[in-house]
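> Let's see this in three dimensions:
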Amino acid sequence: MRNYSRLVRFEERRNLRSAVLLGLLTLGLILFFIFFGLPLMAKFAGFLADLRKTSTPVESADTTPPAPPRLDTLPEATNKLSINITGSTEPGATVILSLNTKEEEILANSEGEFTFNFELLNGENSILAKARDDAGNESQKTQTVKIIFDDEAPSLEITAPPDGASFFGSKQRQIVVEGKTEEGTSLTINDRFVLVENDGTFAFTTTLGEGENSFNLKAKDKAENLTEKTIKVSFTP
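All right, here's what the predicted structure looks like:
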C-alpha cells in the first residue's frame, strides 16, 4: 500500500513538470509569434502587394497628337453669304476652326465627321483648322484656305458691233464680236465658250446668216454671279 502511494505521488510530480514545461513552451511560442512572427507576416504581405503592383500593366499617358483635320473642298469664291465647312478628323476630337479673326470649337461625331456654318465677310475670308484629342494633344494646323464672298455681277461691255447694225455683201458677212468683261470671268456667246484675255478683253469671230442674227453673251465670275446681254444685227447678201 505504501509503495502504491509513492507511485501515485511520483506520477503527479511528473505530470506537474510536464504541465509546467508545456506552459512555458506555449508562452515561448506566443512571445516568438508576437516579436518575430507578426513583423515577418507584415513584410511578406508587403512583398505580395509590391509583386502585384509590378505585375499590373501601367497605362502610359497619351502624348501623340492627332493628325490635322481634313477639310472638304471649298469654292474659291461664292455669292452665298454663308457656307458649310465640312471635314473629318479623329472620332470624338474637338476641331478648332480659325475663321478670319475668330475661333470656333466643334465636336466631331463618332465617325470623325464635323460640319460648321460660317457666315462670310465681304471680300476675302481665311479658314484653317486644328484638332485636339481627349488627352489635350493638339494637331498641327491645316493650310489656310481662302474664299471670296462676292455677290456683285461682273461687268460686260460690247464694243462691236453695235446693237441693230446692218451688214451687206460677202465682204461684210464675217464679223467680230468684241468687248470687255472682268478678269477671270467665264464668257459664252450663243453657248460657245470664248477666251477672255488677262485684261478682260475678248473677240469672237463669226459668219452671219441671211437676215437677223442674234448674239447672246453670258459673263459668269468665279462666285457664280451672272451678267447677260443680247445684241442683234442683220445681214443682206
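> contacts, neighbours, all on C-alpha from now
Noted.
> Find the nearest non-adjacent residue to the residue nearest in space to the middle of the chain, please.
The chain has residue 69 as the residue nearest its centroid, 2.9 Å off, counting by Cα atoms, centre = their mean. Leaving aside its chain neighbours, residue 69 sits nearest to residue 89 (4.7 Å; criterion: Cα to Cα, 6 or more residues apart in numbering).
> Please give the structure of this sequence too, so both can be compared:
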Amino acid sequence: MRRAYSRLQSVEEKRNLRKAILFIALSGVAVIVLVFIGIPLFGRFTVFFSDLKGGGKTTNQSDTIPPGPPRFNSFPAFTNQQVMAVTGSSETGATVKLTFNGNAQEVLADKDGNFSFNLQLLNGENTFSAIAQDASGNQSQVSKEYSITFDNKPPDLNVTAPSDGSSYFGSNQRQITIQGTTEVGCQVVINDRITSVDDSGNFQYTTTLNDGSNSFAVKSTDQAGNTTQKDITLNFTP
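Predicted structure coming up:
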C-alpha cells in the first residue's frame, strides 16, 4: 500500500514540475512580448491620444535647423502704382514675416513655397525685409533690405529753345537745335528719337527742318513711368 502511494506521489511531483516549467516559460514569453511590443505600442497610443487632445497638431521636436531667408522675385525699383504685389519663395509651409516701412505682416508659404504680399506704398522710398519661421519655430536670418520708390508725379519739362511757332529762312537756318531741361534721371524722346540727358537734366537735339511746317513732340519719362510732353511747331522757308 505504501509503495502505491509513493508512486502516486512521484507522478504528482512530476506533473507539478512540468506545470512550474510551463509557467516559467510562459512568463518569459510574456515579458519578451511586453518589452518588444507592449511598451512601444503603449507609447504610440500615448502619442495618438496626446495628438487628439492637442487638436491633431504635431511638432517635430528634433528639427533645429532654421530655414533660409525668404527670396523675393524681381520687381521695379520705381513705380507710379500705389499698390504693388511682391512675390517670392521660402520653405514649404513656413510663416514669412515681413517688415514693411516698420510695420509687420505675415503670410504662409504654400505647398510649393511661394508667397505674396500686397504693399500699400507711401510717396517716396519704401523699404522692407523678411524672415521665415518653420513649423518647429526655427527662424531664418533676415533677408536683405529692399527698396521701392513710389512716384506718380509727372516730371518737369521745359523746352528752352526754340520757341513754339518760330520761323526760319534760307539754307543757313535749315539746321536747328532743340534744347531744354527736365528732371535728373529722366529719358527724353523727341519724335521717337532718344536724346541724351546730362547729370543736371539738360538735353539738346539737333535736326534738319523740312520745307514748311515741322512738328516736334518732346516727351520726358521718369524712372517710375510718369510722362510729360511738350509739342512745338517750327516753320521753314527755303
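> Next, count neighbours for the residue nearest to residue 69 of the first structure.
Using other Cα atoms under 10 Å, residue 89 of the first structure has 25 other residues around it.
> Also residue 158 of the first structure?
Using other Cα under 10 Å, residue 158 of the first structure is surrounded by 19 other residues.
> ditto for residue 130 of the second structure
Applying other Cα under 10 Å, we find 23 residues neighbouring residue 130 of the second structure.
> Verify the contact between it and residue 96 for me.
Yes - at 6.7 Å, residue 130 of the second structure counts as touching residue 96 under the criterion of Cα atoms under 8 Å.
> Residues in contact with both of these two, list them for me.
Common neighbours of residue 130 of the second structure and residue 96 (criterion: Cα atoms under 8 Å, 6 or more residues apart in numbering): residue 70.
> Confirm residue 158 of the first structure sits in a helix?
No - using DSSP: H, G, I helix; E, B strand; the rest coil, the secondary structure at residue 158 of the first structure is strand, not a helix.
> In space, what's closest to it - neighbours in sequence excluded?
Leaving aside its chain neighbours, residue 158 of the first structure sits nearest to residue 179 (4.2 Å; criterion: Cα to Cα, 6+ apart).
> Secondary structure element holding that neighbour?
strand 174-181 (DSSP states H and E).
> Relative to the second structure, what is the average displacement of that strand?
Taken over the aligned residues, the distance from strand 174-181 of the first structure to the second structure averages 0.7 Å (mean Cα distance after the TM-score superposition for the first structure).
> so what secondary structure elements neighbour that strand?
Contact analysis of strand 174-181 of the first structure by 3 or more Cα pairs under 8 Å, 6 or more residues apart in numbering; DSSP states H and E lists strand 156-160, strand 201-207 as its packing neighbours.
> for the second structure, longest helix please?
When the second structure is parsed with DSSP state H, its longest helix is helix 2-33.
> Quick one: name whatever helix or strand follows it.
Where DSSP H and E defines the elements, the next helix or strand beyond helix 2-33 of the second structure is helix 39-53.
> Relative to residue 90 of the first structure, how far out is the counterpart of residue 108 of the second structure in the first structure?
When the first structure is aligned by TM-score structural alignment, the residue opposite residue 108 of the second structure is residue 107. Computed as Cα to Cα, to the nearest Å, the residue 107 of the first structure to residue 90 of the first structure distance reads 10 Å.
> who has more neighbours, those two?
The residue with more neighbours, out of residue 107 of the first structure and residue 90, is residue 90; 21 against 18, by other Cα under 10 Å.
> Shouldn't the more buried one be within a strand?
No - going by three-state DSSP, the assignment for residue 90 of the first structure is coil, not a strand.
> neighbours of the closest residue in space to it that isn't next to it in sequence, just the number please.
Leaving aside its chain neighbours, residue 90 of the first structure sits nearest to residue 112 (5.1 Å; criterion: Cα to Cα, 6+ apart). The number of residues packed near residue 112 of the first structure is 17, by other Cα under 10 Å.
> Determine the number of other residues adjacent to the closest residue in space to residue 229 of the first structure that isn't next to it in sequence.
Spatial nearest neighbour of residue 229 of the first structure, chain neighbours left out: residue 217 (5.2 Å); criterion: Cα to Cα, 6+ apart. Number of residues near residue 217 of the first structure (other Cα under 10 Å) recorded here: 22.
> repeat for residue 202 of the first structure
Counted with other Cα under 10 Å, residue 202 of the first structure comes out at 19.
> who's in contact with it?
Residues near residue 202 of the first structure by Cα under 8 Å, 6+ apart: 178-181, 194-196.
> Kindly recompute the last result at 6 Å.
178-180, 196 (Cα atoms under 6 Å, 6 or more residues apart in numbering).
> how about the helices of the first structure, start to end?
Under the criterion DSSP H, helices of the first structure are mapped to 2-32, 38-55.
> how far off helix 2-32 does the last one point, in degrees?
When axes from the mean of the first three to the mean of the last three Cα atoms, to 10 degrees is applied, the directions of helix 38-55 of the first structure and helix 2-32 differ by 40 degrees.
> What lies in contact with helix 38-55 of the first structure?
Residues from elsewhere that reach helix 38-55 of the first structure (Cα under 6 Å, 6+ apart): none.
> and the gap between residue 102 of the second structure and residue 84 of the second structure?
Look at residue 102 of the second structure and residue 84 of the second structure: by Cα to Cα, they are 17 Å apart.
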